[in-house]
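J.: what's the 3D shape of this:
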Amino acid sequence: MDKVVVNAADAVADITDGATLAVGGFGLCGVPSVLIQAVHHAGPVGLTAVSNNCGVDDWGLGILLADRRIATMISSYVGENKEFERQFLAGELEVHLTPQGTLAEKLRAGGSGIPAFYTATGVGTQIAEGGLPLRYAADGTIALASPPKATAEFTVGGETRTYVLEEAISTDFALVRAWKGDRHGNLIYRSTARNFNPLAAMAGRVTIAEVEELVEPGELDPDQIHTPSIFVQRVVPLTPQQAANKRIERRTTRPRPASQEG
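T.: Modelled structure (predicted):
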């Protein structure tokens, strides 16, 4: 089945107000920037975004945040996005801060049909006990706090510990970026750009993948495929210019060593 959609605008056209989005990427690595820009142009509001972070002020999910398109963020890291911090502290944005590994497992579980799971992460903190600020009031007080979560004791390897119950996450749509993909929707990510992309792809009921290189079915080595086609509904091939347009969050350089000739 050919899942290729010629342009990003058509691929995201049915993302409407109030939709939930799982978005791949980590910092600015592996971010589906072309699809995010298309969502921005389409104009839906009141979105809930599930992503490790929210890009930066002028890139990735940051462009949706800056125009008040996102109502709720479920993420692990505020990162370098000053507007993300400002909106949260000013009471303009609801934020569910989630431990990074827990967020990853929530997305994986959602894509696997697992409704919830127990983890030791967060036990003894506000993650489990409740009271974590989700939304602030304009005066800086807590307007909405997280509720307590169920816990249970399990004995593993002879040791009894307390675990907290975490619910899975599934979303209306998922936006991901892949290095290579075929027309059926099989995807390969490159190096660290894999990050949250495979997990986001699993969690979306409709997963849209932008791919830097589109190949024909059968050209990808089955043993190298990270996201199989069953999880992907739409594939958007990028132009060479779009594929090359990548941002570096923090550029670190050092002087080039002197040559032997001096």
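J.: CA atoms for contacts and neighbours, from now on please.
T.: Fine.
J.: Next, the buried residues of stretch 127-141.
T.: Judged by neighbour count using 16 or more other C-alpha atoms under 10 Å, the buried positions of stretch 127-141 are 127, 128, 129, 132, 133, 134, 135, 136.
J.: Which ones among the residues you listed map onto helices?
T.: Under the assignment DSSP state H, these contribute 127, 128, 129 to helices.
J.: Please tabulate the residues you listed in a markdown table and include distance to residue 141 as additional columns.
T.: Converted to a markdown table, those look like this (distance: C-alpha to C-alpha, whole Å):
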| residue | distance to residue 141 |
| --- | --- |
| 127 | 19 |
| 128 | 21 |
| 129 | 19 |
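J.: and which of these is nearest residue 225?
T.: Nearest to residue 225 among those, counting by C-alpha to C-alpha, is residue 127 at 34.7 Å.
J.: what about the closest residue to residue 1 other than its chain neighbours, how many neighbours?
T.: The spatially closest residue to residue 1, leaving aside those adjacent along the chain, is residue 184, at 5.6 Å (C-alpha to C-alpha, 6 or more residues apart in numbering). Counted with other C-alpha atoms under 10 Å, residues neighbouring residue 184 total 21.
J.: Second chain to compare with the first, below:
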Amino acid sequence: MDKVISSAAEAVADIPDGATLTVGGFGLCGIPSVLIKALLESGVRDLEVVSNNAGVDDWGLGLLLGAGRLRRVVASYVGENKEFARQYLSGELEVELTPQGTLAERMRAGGSGIAAFYTRTGVGTQVADGGMPWRYDAEGNVVKSSPAKPTQVFATRDGEHEFVLEEAIVADFGIVRAWKGDRHGNLVFKDSARNFNPLAAMAGRVTIAEVEELVEPGDLDPNEVHLPGVYVHRVVPLTPEQAADKRIEKRTVRAAAGEQKAGS
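T.: Purely as a prediction, here's the structure:
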């Protein structure tokens, strides 16, 4: 089945207001920036986004955030986005912070047909006990908090330990970015851009992948495929310019050899 869609705008055209999205990427690495921009231009709003983080103020999910298109975010880290903090603390945005490994496993479980799983991460904290602020009002009062989660003691190799039950995540749509992909939706991710992309793809009922290089079926070595096409429903090939547009989240430099750093 040829899953290629001619444009990002066409690929996201049926994403409705209020939809839930899983979004691949880590920081600005491997984010589906072209699909995010297409969502912005489509005018869709009231989205719930599940992603490791929310981009930065002027790129990635930060574009949707700045336009007021997000109503809820499930993430593990949001520290690079000042507008995110402002909306959260002023009561405009609901936020569910989740331990990073737990978030990854919740998406993987959703794509694997596993309803929930037990983990030791978060036991003895508000992650398990409840009370984490999800939403504030305009005066800074907590108006919605996380509920307590079921816990259970299990015998392990190093004794009995308490575990907390975490529910899987299944989203209406998943959007991801791949280095290579074929017309059947088989995807290959490059280096650290692999990050959350396969998991976000697995968790979407309908998954859309933007690919930097489109190849024909059979061109990919099956041993190189990171995500099989069964998880992917639409493939959007990028132009060379779109594929090359990769922002750096935080640039740091070091002194050249023999050069003394300022202040040292």
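J.: before we move on, the earlier item: now the residue nearest to residue 1 of the first structure: how far from residue 4 of the first structure?
T.: Remark: distance between residue 184 of the first structure and residue 4 of the first structure (C-alpha to C-alpha, to the nearest Å) = 8 Å.
J.: which residues in the first structure does the top helix by length along the second structure align to?
T.: Longest helix in the second structure by number of residues (criterion: DSSP H): helix 100-112. Helix 100-112 of the second structure corresponds to residues 100-112 in the first structure, going by TM-score structural alignment.
J.: Could you list the buried residues of that stretch?
T.: 100, 102, 103, 104, 105, 106, 107, 108, 109, 110, 111.
J.: what do you get for stretch 243-257 of the second structure?
T.: Buried residues in stretch 243-257 of the second structure, counted by 16+ other C-alpha under 10 Å: residue 243.
J.: That stretch: end-to-end distance?
T.: With C-alpha to C-alpha applied, stretch 243-257 of the second structure spans 33 Å between its terminal residues.
J.: now do stretch 185-198 of the first structure
T.: With C-alpha to C-alpha as the measure, the first residue of stretch 185-198 of the first structure is 12 Å from its last.
J.: Stretch 44-64 of the first structure now?
T.: Across stretch 44-64 of the first structure, the straight-line distance between its terminal residues is 9 Å, by C-alpha to C-alpha.
J.: again, but for stretch 115-135 of the first structure
T.: When the termini of stretch 115-135 of the first structure are compared using C-alpha to C-alpha, they are 25 Å apart.
J.: Taking the centroid of the second structure, which residue is nearest it?
T.: Centroid check for the second structure by C-alpha atoms, centre = their mean gives residue 51 as the closest residue, at 2.5 Å.
J.: surely it meets residue 22?
T.: Yes: between residue 51 of the second structure and residue 22 there is a contact under C-alpha atoms under 8 Å: 6.0 Å.
J.: re earlier: what distance do you get for the residue nearest to residue 1 of the first structure to residue 173 of the first structure?
T.: As for residue 184 of the first structure, its distance to residue 173 of the first structure is 18 Å (criterion: C-alpha to C-alpha).
J.: what's the answer for residue 80 of the first structure, then?
T.: For residue 80 of the first structure relative to residue 173 of the first structure (C-alpha to C-alpha), the value is 25 Å.
J.: Check which helix or strand residue 35 of the first structure maps to.
T.: Residue 35 of the first structure is part of helix 33-42, with elements assigned from DSSP states H and E.
J.: compared with the second structure, how much does that helix deviate?
T.: Once the two structures are superposed, the average separation between helix 33-42 of the first structure and the matching residues of the second structure is 0.3 Å (mean C-alpha distance after the TM-score superposition for the first structure).
J.: Good, we can wrap up now.
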